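>>> Structure for the following, please:
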Amino acid sequence: MAVDRALWWSVWWPWAVVWVVTALALLVALGAVVAAWRGRGRYAVAPGVPGVPIYLDEKAVMDLYQVGGYGDAMTKEVVDRVGTTRDGKIALKGLDVGVEGARQSGREVVKTYIENSEPIAVVGVLLGALESAHGVVHVDLRDRTVRGDVALERALGDGARTARLRRIDAYVSVRGEFRETGRHDGTRVFQAPYGDPDDPAEGPQVVVECQSAGLRPDVVPEGVFSARCLGRVQAWKAGSGEMVIRPIAVFL
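Got it, this is the predicted structure:
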């Protein structure tokens, strides 16, 4: 019997090693997939546009590209979206440069793309660049939540347990129930309350002032409407309880 076992082991031990190695490899691969999925759920937000854009400040988009530190991310987003032709040229109307040339002339790539694209496409590129660079914090005014991701950790510092909107020194994407509250010289003002009060005018408010030239008046709803504002915190007015955000884009 001992001889039979020795004979069996001498024949099958290489296959046993293969099976063990294969099982270990599968376990490692499964662990990597789970870790990646958890990391994606914690940090990543699917790029794209979460609705119909009703406002876009094109100058602010270019300012963000030029001085905001997201030039490489925006150039990559544009190149990824428009693609290249068979000869390696950027497939963008009015621009005839190769991929290397696009990297060297990124500002012109983005500028030409914005000038030749619909607002919804521009907003998509902007959001994709900000998300890939972990440059935007997501806020929901209705349930008073701030999404914890890399951008929030950078804005508040590691180990922070609470987040105040007025303390966030980063671009914010704020979801809330907005309504128009005023019109001034070339501007229209929208406000949204913190939480979900019965009277939307009650309590602290987020105030967004949009340039009329960048608005799509035929799309702006009447009354109270759910919308998301992408911008940056500009000021906190403690006396009136108003948080002023400079908008780059607003979409339903």
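
>>> Only C-alpha atoms from now on, for both contacts and neighbour counts.
OK.

>>> So Arg161 versus Glu153, what's the distance?
Taking C-alpha to C-alpha, to the nearest Å as the measure, Arg161 falls 10 Å from Glu153.

>>> Second chain to compare with the first, below:
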Amino acid sequence: MIRLLMDTMCKEDRLVDADLTTGVLQPNRAVAARLRERRREDIALSDVMSEFVWVTARFTASRPEGGDIVLRAGYGDGRPAHIRMTCAVRDVREQFRDEEYSDGIEFQARCLGKVRSWNRQARELTLDPVAIFR
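Presented below is the predicted three-dimensional model:
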């Protein structure tokens, strides 16, 4: 099902590809058009609003007070920021609930998410997760 979704989103140019391990961000047509309107060539992940994002990053996970699993991945130089995704425990595979993901260990993953918001003060881009692949 995810493959069909990804193929369709790529074909219709609805996906922004963000590889935070290399710093490469590939905008879709909509994001590229907004940047041209603003006469900007550089793109920051905070410029990607209301889009689906395919993110490759090194994440850490936490589970505050036994609640949902919160994934974070940092990005950027100078004024670093981070991505945040909250995953409902009931919706993740059992192996992902293991304690090793709750004590701050870094792991690489690819995630498909929908941008929810950008918090300028916290420098935090919040994504609603669709799928996470380790």
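
>>> TM-score for this pair?
The TM-score (TM-score structural alignment, normalised by the length of the second structure) is 0.77; 123 aligned residues with a C-alpha RMSD of 2.5 Å.

>>> related to what we said a few turns ago, pick out whichever of Arg161 and Glu153 of the first structure has more residues nearby.
Here Arg161 of the first structure and Glu153 are compared on neighbour count by other C-alpha atoms under 10 Å; more neighbours surround Glu153, at 16 against 7.

>>> What strand or helix carries the more buried one?
helix 150-156 (DSSP states H and E).

>>> got the buried residues for that helix?
Buried positions in helix 150-156 of the first structure, judged by neighbour count with 16 or more other C-alpha atoms under 10 Å: 150-153, 155-156.

>>> Identify, from those residues, the entry nearest to Val61 of the first structure.
Ala151 (19.0 Å; C-alpha to C-alpha).

>>> quick one, what contacts the alignment partner in the second structure of Arg142 of the first structure?
Counting by TM-score structural alignment, Arg142 of the first structure lines up with Thr21 in the second structure. Contact analysis of Thr21 of the second structure by C-alpha atoms under 8 Å, 6 or more residues apart in numbering lists 56-58.

>>> As a markdown table, those residues with secondary structure and neighbour count would be great.
Compiled in a markdown table, the contacts of Thr21 of the second structure are given as follows (DSSP: H, G, I helix; E, B strand; the rest coil; neighbours: other C-alpha atoms under 10 Å):
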| residue | secondary structure | neighbour count |
| --- | --- | --- |
| Thr56 | strand | 23 |
| Ala57 | strand | 23 |
| Arg58 | strand | 19 |
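
>>> circling back to that earlier point, so which strand or helix has the match of Arg142 of the first structure?
Assigned by DSSP H and E, Thr21 of the second structure belongs to no helix or strand.

>>> Identify the residue of the first structure aligned to Glu41 of the second structure.
Correspondence of Glu41 of the second structure to the first structure, assessed by TM-score structural alignment: Arg161.

>>> which SS class is that match?
Per DSSP: H, G, I helix; E, B strand; the rest coil, the local secondary structure of Arg161 of the first structure is coil.

>>> so who does it touch?
Applying C-alpha under 8 Å, 6+ apart, no residues contact Arg161 of the first structure.

>>> picking that back up, what helices or strands is the helix holding Glu153 of the first structure leaning on?
Contacts defined by 3 or more C-alpha pairs under 8 Å, 6 or more residues apart in numbering; DSSP states H and E place helix 150-156 of the first structure against strand 136-140.

>>> The strand it packs on - contacts with which helices or strands?
Secondary-structure packing of strand 136-140 of the first structure (3+ C-alpha pairs under 8 Å, 6+ apart): strand 145-146, helix 150-156, strand 171-184.

>>> hmm, back to that, for the buried residues of helix 150-156 of the first structure, give me CSV that also has distance to Trp19 of the first structure.
CSV is the format used below for these (distance: C-alpha to C-alpha, whole Å):
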residue, distance to Trp19 of the first structure
Val150, 40
Ala151, 44
Leu152, 45
Glu153, 43
Ala155, 48
Leu156, 49
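
>>> Ile168 of the first structure: which of the residues you listed is nearest?
Nearest member of the buried residues of helix 150-156 of the first structure to Ile168 of the first structure, counting by C-alpha to C-alpha, is Ala155, at 5.7 Å.

>>> just the helices in the second structure please.
Using DSSP state H, the helices of the second structure run over 2-11, 29-37.

>>> Tabulate those (TSV), appending distance to Gly66 of the second structure.
Formatted as TSV, those follow (distance: least, C-alpha to C-alpha, whole Å):
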stretch	distance to Gly66 of the second structure
helix 2-11	29
helix 29-37	37
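
>>> okay, which residue is most central for the second structure?
Against the mean C-alpha coordinate of the second structure, by C-alpha atoms, centre = their mean, the closest residue is Val55 at 4.8 Å.

>>> I figured it hits Leu112, correct?
Yes - under the criterion of C-alpha atoms under 8 Å, Val55 of the second structure makes contact with Leu112 at 6.4 Å.

>>> in the first structure, what residues pair with the lengthiest strand in the second structure?
When the second structure is parsed with DSSP state E, its longest strand is strand 107-119. Aligned using TM-score structural alignment, strand 107-119 of the second structure spans residues 225-237 in the first structure.

>>> I'm done for today, thanks for sticking with me.
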